[in-house]
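Visitor: Next come a sequence and a model predicted from it.
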Amino acid sequence: MTDAAAGTKSPGTLRVGVQKFGTFLSGMIMPNISAFIAWGLLTALFIDTGWLGQDGPIVAWQWADSRILGGGITPDGQEWLGLVSPIITYLLPLLIAFTGGRMVYEHRGGVVGAVAAFGVIVGASGTVMFLGAMIAGPLAAYILKVVEKPWQGRIKAGFEMLVDNFSAGFVAFFTALAAFFWLAPVMRWVTDILGAVVGWLVETGLLPLASIIVEPAKVLFLNNAINHGVFTPIGSEQATETGRSLLFLVEANPGPGAGMLLALLLFGVGAARATAPGALVIQFLGGIHEVYFPYVLAKPILIVGLIAGGATGVLTNMIFQSGLVAPASPGSIFAVLIQTAPGSHIGVILSVLLSAAVSFTVCALLLLASRKRDLAAEAAGTDGFSAAVAQTEANKGRKSSVLGGLAGTTAVATRPIEKVVFACDAGMGSSAMGASVLRNKIKQAGIQGVTVTNKAIAALDGSADLVITQAQLTDRAKQREGDAVHVSVDNFMNSPRYDEVVQLLLEQSSPAEDAPAAAPSEEPAGSSDDGVLTVGNVRIHAGSATREEAVKEAADILESAGAVTGAYFDAMLAREQTVSTYMGNELAIPHGTNEAKDAIRGSALSVVRYDGGVDWDGDAVTFVVGIAGQGDAHLTILSNVAALFSDDDQVARLKAASTPEELFSLFQTVNEEQA
């Protein structure tokens, strides 16, 4: 969840695009970091120069035993694969490709992506194909998605598995061939070029200049495109050849951030100084570097110290020819030490300490030079640290529990807030429920003169004072409401951001005697209409389901009710690919995109309870409420559903209902009470 101060300019298209690309790359690498760590430990122990290898500092095993694990050439000329080479050559790229394919088209996309990636892995024999896997995996999954789109939801019952398996099999077959013959040579050439560039930078002593790009990119959350797109693949290949790579420490070195936070601790002012000790512990020991980003945004000149510190760390590793055996993730001093290659400990430790010392020195001088101005700003209450925290979360694209503790204020308004708009992609489901929850909270707080409505993002017209969206949609909302305060949430039922918005409104409100007359409540128009939710549209399943299966069942119920056509299922899946419909409190409300209006014939709701749960893209869901809305007829009952699921006791009663009729009755009872 993120908040951005009013008047903040929308991020540039290029920055947002690079950020999304970097996030996608990170999404393929980060879930598989544990495999990188395992491979790093094997490398550190069993390759020739490893701790237990033939030429290692500790020869605790027989030569043959270390070769069996590390691999290599025996004296009689036979080759042992061991564990190290197959893992880096095959397993890690395949894990990356599967993860990338799954991100695009769920599990089947992951399977097809892995098969296609094997084509580029084998076709580029002798080259570690991380980059090829990052391309082949998602691309093959996307091709499968496009190929299957014409018949999605149109296959006769009983033939779905047959069609799905054969379509995926054929796509995997052709994409693997294409990757082997066409993609592999291109990626081998690209990898050679990138490796040569990095090698040239090392040989010429210019690699420390990379910090000029990396350190500012970290603060803007753009580093993933560089780190996971270039440094990790090339560093891993270097590690297979030399047993180490300094590229793993270009971005992950915790020294520069630690030095800056230490300078703030001693010479900073206000909230920055007060929160620096905790941030230092989290950053240096926990490896969560994002905790220091707000300090840089609040005082951008400190980036100079970070660049100087980062360059010092790179230069130190170059001088000592030291490095890590695998990525250090998160960038904690503990992770760095665990992944340090044998014989590299002096260089790596010095790179951390010297980078911290240089960063501290430069930042301390900068803070002392501006101390008088900083103290004056603190006295005036305009140090800007809280706004910097909000901007950092905006750059990240989602709420951070670490950043959330740095500042107490999350939204900054420069004009009175009278019109609050809750916006989502379609404007007919999640936004209506979120608006209902917030509207009730505002009413309970006794705030008058503030209206809360819901709209599609495309319908925003520049008149809102405060806009609430899902984190993935905030950038789009900013483009249409550039002067509004923007608050992003990821839990629609009980987001703490709602209470913060209420507090903001309370702080700006006038005394009761001067308060304007209460504006009419802008509850969605329309009636609950008994036909919107019927007992036949309510089901209870003892088992579990995948997200796609749950969406399919919701779409089938709505289609059986005559509310939608078969094309609505595709629109519901497209909505999930854009932004999750998980609402919080074990509730998801799948519905179509704004472009799906033609597939809606009437208004209807479906309610399905999965007692075994549904994995909704990482969130646990028990209740799936499908929505099809024509006009506003469904919005009143949605408002009541929101009120229902915002109360934990009522959710418990819904989970305890033993029959669909009882579950329907609970929904109807709440509807009658709220109507």
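Guide: Arrived safely. These numbers were taken from a predicted model, which means no experiment stands behind them.
Visitor: CA only for contacts and neighbour counts going forward, please
Guide: Noted.
Visitor: Just the buried residues of stretch 152-161, please?
Guide: By 16 or more other C-alpha atoms under 10 Å, the buried positions in stretch 152-161 come out as Gly153.
Visitor: Okay, now it: how far is its last residue from its first?
Guide: Using C-alpha to C-alpha, to the nearest Å, the end-to-end distance of stretch 152-161 comes to 12 Å.
Visitor: what about that stretch, distance to the chain center?
Guide: 33 Å (C-alpha atoms, centre = their mean, to the nearest Å).
Visitor: Could you do stretch 208-223 as well?
Guide: A distance of 19 Å separates the C-alpha centroid of stretch 208-223 from that of its chain, computed with C-alpha atoms, centre = their mean.
Visitor: Could you list the residues in contact with it?
Guide: 15, 18-19, 22, 226, 250-251, 290, 293, 296-297, 303, 306-308, 310-315, 392, 395-396 (C-alpha atoms under 8 Å, 6 or more residues apart in numbering).
Visitor: Got a quick ChimeraX command for the buried subset of those?
Guide: Those of those that count as buried under 16+ other C-alpha under 10 Å are selected in ChimeraX with:
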select :18,19,22,226,250,251,290,293,296,297,303,306,307,308,310,311,312,313,314,315,392,395,396
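Visitor: can you give me the helices in the stretch 551-675 of the chain?
Guide: Under the criterion DSSP state H, counting those that start in this stretch, helices of the stretch 551-675 of the chain are mapped to 568-578, 635-645, 648-656, 660-674.
Visitor: Report all helices and strands that the third one contacts.
Guide: The one in question is helix 648-656. Here helix 648-656 touches helix 635-645, going by 3 or more C-alpha pairs under 8 Å, 6 or more residues apart in numbering; DSSP states H and E.
Visitor: still on that earlier bit, got a markdown table for the helices of the stretch 551-675 of the chain, with mean neighbour count too?
Guide: Written out in a markdown table, the entries for those read as follows (neighbours: other C-alpha atoms under 10 Å):
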| stretch | mean neighbour count |
| --- | --- |
| helix 568-578 | 20 |
| helix 635-645 | 24 |
| helix 648-656 | 14 |
| helix 660-674 | 16 |
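Visitor: and Val538, which of those is closest to it?
Guide: Between Val538 and the helices of the stretch 551-675 of the chain, the tightest spacing by C-alpha to C-alpha is seen for helix 660-674, at 5.7 Å.
Visitor: How far does the closest one sit from its chain's centre?
Guide: Between the mean C-alpha point of helix 660-674 and the mean C-alpha point of its chain there is a distance of 36 Å (C-alpha atoms, centre = their mean).
Visitor: Structure two is appended below for comparative analysis:
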Amino acid sequence: MTTTSETKQGGGARVRVQRFGTFLSGMVMPNIPAFIAWGLITSLFIATGWLPNGILGGFGNADLIGWQGAATQLSLAEDGTTFPQYLGLVGPMITYMLPLLIANTGGRMVYGARGGVVGVVATMGVIVGASVPMFIGAMIMGPLGAWLIKQVDKIWAGKIKAGFEMLVDNFSAGIVAGILAIAGFFGIAPLISGLTAILQGAIQWLVDLGLLPLVSLLVEPAKVLFLNNAINHGVFTSLGATQVAETGKSILFLIEANPGPGVGILIAFSIFGIGLAKASAPGAIIIQFFGGIHEIYFPYVLSKPLTILAAMAGGAAGVAVNVLFNTGLRSPASPGSIIAIMINAVPDSYVGIALSVIVSAAVSFLITAVILRASRKRDLERGDDGDLAAAVAQTQANKGKESSVLGNLRAEGVPAGDAEAVAEETSLLTDQRPISNIVFACDAGMGSSAMGASVLRNKIKKAGIDGVTVVNKSIASLEDDVDLVITQRELTPRAQERTPSAEHVSVDNFMNSPRYEEVIAKLKQQHGVE
């Protein structure tokens, strides 16, 4: 089946930064579980952790404990006597595992498994040649190595004699990877080390002067415009991980993830808003605070642009409280749910983090309440609820694609008779090929696609259909070995490029699409289920 979907082409600096941020997010987000695992091990076993352990934490003397595994000889005495010193898990994981995972993901996004291999080897050069964890280096070398081998492969594509393809492919990739590793060791690693030192110095300068809360003046507007991923995953994640390795926690993981500002804005709309904004805000609070989907409150800000001041003030207040209490997380909190934040918090930060969320929510609530009260009479006279539906459309335009949670908000504002105006989705399934594996695909392969896969999986189970798998993946990781791919409309053309032989269904709303019933009907027919 072929779908007819139009993609919106954007331009300008905002779109380029947004795409760059999405690409960075695509490299980091699939590897968040690895960051969490490393964070747990760090908080447990380093010298200042909950359960200090020299073997796992990488400190102490092997002779004193009698454990010779994973040790290296280091000179620890004035007379040159050497003793085994533990490598542990903490150091190798942040030095090698996490950057190499990011490099592999970035390489695969550009050129599949082949790109991932070359990207990993290239990244190994900057890892060994640098004095700091090479997250930024991995984000550069992984995609760069993949792109270069892709260009090299084009040079002799279709020109190699039969039987020599594997020989040429393996040696060309090995040569390119080796050259990049050496170049990374001598050339790129020192540059990235210097850049990292500058960024760390800038953050420390803000902390020393008590100016770190000012970062929220940039981060909060960037969130609403979906420009924050470049800052969050390109800077905060890498610098935060380095801080965790040194101190066991990092405040940088709390700057963007704090749900307080959004919750305060939504509470104000639920009390002082009118129309659709007032009716939908309570449900949005649950999604934002517990689900961690911050984009749910962006349309409310866009419907009343002055409320961006509330988000900025709330974010700054929250950071100020975190600075005051010296709080931090052991790994990135993704999504930015209060549950994920508290799970990743170190024990001495629970109180400070809770207060930072409360204070930031209170500040943003008060400012938003003043703004809404000031315009309430005029809005009621005009019957104007801030045009939330238009703000949802603008938010999705800023994001560059449809959103399941925002689609729910938009649907709530459309009368029942106009439901089809909301669901400008695909035509009926027409291909007769059997369907045994279904993939939901989005940019990062998490979040919205995971929710959609869960919805359809439950429908298939309730229908009594067996033998059908439903999974979620990122667009970049799609391979042409699936039967049906379900994406949001703006992403369907990209999915078709990756999986030309599959059937494609494009939807507006992953959480509640009429296309799912068509899929279920076809599966019932295929499996003979009444």
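Guide: Good, I have the coordinates. Computed from a predicted model, the values in this text were never measured in an experiment.
Visitor: on that earlier part again, would you format the helices of the stretch 551-675 of the first structure as CSV with distance to Phe166 of the first structure included?
Guide: What follows is those, written out as CSV (distance: least, C-alpha to C-alpha, whole Å):
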stretch, distance to Phe166 of the first structure
helix 568-578, 20
helix 635-645, 40
helix 648-656, 39
helix 660-674, 37
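Visitor: Please tell me how far the equivalent of Ala245 of the second structure over in the first structure sits from Thr74 of the first structure.
Guide: Alignment of Ala245 of the second structure against the first structure is given by TM-score structural alignment, with Thr240 as its counterpart. Going from Thr240 of the first structure to Thr74 of the first structure by C-alpha to C-alpha gives 18 Å.
Visitor: Leu354 of the first structure now?
Guide: Distance from Leu354 of the first structure to Thr74 of the first structure, counting by C-alpha to C-alpha: 42 Å.
Visitor: Equivalent analysis for Gly270 of the first structure, please.
Guide: 64 Å.
Visitor: Lys419 of the first structure too?
Guide: Distance of Lys419 of the first structure to Thr74 of the first structure, given as C-alpha to C-alpha: 76 Å.
Visitor: and what of Ser66 of the first structure?
Guide: According to C-alpha to C-alpha, Ser66 of the first structure stands 11 Å off from Thr74 of the first structure.
Visitor: Between Lys419 and Thr74 of the first structure, tell me which one has more neighbours.
Guide: Just comparing Lys419 of the first structure and Thr74: by other C-alpha atoms under 10 Å the higher neighbour count belongs to Lys419, 16 against 12.
Visitor: The more buried one maps to what in the second structure?
Guide: Matched to the second structure by TM-score structural alignment, Lys419 of the first structure sits unpaired.
Visitor: Hmm, Lys419 of the first structure is touching Leu466, no?
Guide: Yes - counting by C-alpha atoms under 8 Å, Leu466 is a contact partner of Lys419 of the first structure at 6.6 Å.
Visitor: Does Ser10 of the first structure belong to a helix, a strand or coil?
Guide: coil (DSSP: H, G, I helix; E, B strand; the rest coil).
Visitor: what's around it, how many residues?
Guide: If you count neighbours by other C-alpha under 10 Å, Ser10 of the first structure ends up with 18.
Visitor: That one contacts Arg480, correct?
Guide: No - counting by C-alpha under 8 Å, Ser10 of the first structure stays clear of Arg480, with 9.4 Å between them.
Visitor: Okay, and Lys377 of the second structure sits in which element?
Guide: helix 350-382 (DSSP states H and E).
Visitor: and that helix, which residues are buried?
Guide: When neighbours are counted by 16+ other C-alpha under 10 Å, the buried residues of helix 350-382 of the second structure are found to be 350, 352-369, 371-372, 376, 379.
Visitor: do the same with stretch 254-268 of the first structure
Guide: For stretch 254-268 of the first structure, burial by neighbour count (16+ other C-alpha under 10 Å) applies to 254-265, 267-268.
Visitor: Out of those, which comes closest to Val190 of the first structure?
Guide: Pro254 (30.1 Å).
Visitor: Now check that closest one against the second structure: what is it aligned to?
Guide: Residue-level alignment of Pro254 of the first structure against the second structure, with TM-score structural alignment as criterion, gives Pro259.
Visitor: what's that match in contact with, if anything?
Guide: 288-289, 292, 294, 336-338, 357, 361.
Visitor: quick one: which of these is nearest to Leu239 of the second structure?
Guide: Proximity of the contacts of Pro259 of the second structure to Leu239 of the second structure was ranked by C-alpha to C-alpha; the top entry is Gly336 with 18.2 Å.
Visitor: In the first structure, what sits opposite the closest one in the alignment?
Guide: In the first structure, the residue paired with Gly336 of the second structure according to TM-score structural alignment is Gly331.
Visitor: Could you tell me how far that match is located from Leu337 of the first structure?
Guide: For Gly331 of the first structure relative to Leu337 of the first structure (C-alpha to C-alpha), the value is 10 Å.
Visitor: Show me which of these two is the more surrounded one.
Guide: Gly331 (23 against 15).
Visitor: Any figure for the gap between the more buried one and Pro31 of the first structure?
Guide: Noted for Gly331 of the first structure: a distance of 15 Å to Pro31 of the first structure, by C-alpha to C-alpha.
Visitor: Ok, Ser560 of the first structure next?
Guide: Taken as C-alpha to C-alpha, the spacing of Ser560 of the first structure relative to Pro31 of the first structure amounts to 39 Å.
Visitor: Next: Glu241 of the first structure.
Guide: In this view, Glu241 of the first structure and Pro31 of the first structure are 25 Å apart by C-alpha to C-alpha.
Visitor: before we move on, what about Leu222 of the first structure?
Guide: Here the distance between Leu222 of the first structure and Pro31 of the first structure works out to 19 Å (C-alpha to C-alpha).
Visitor: I appreciate the help and will end here.
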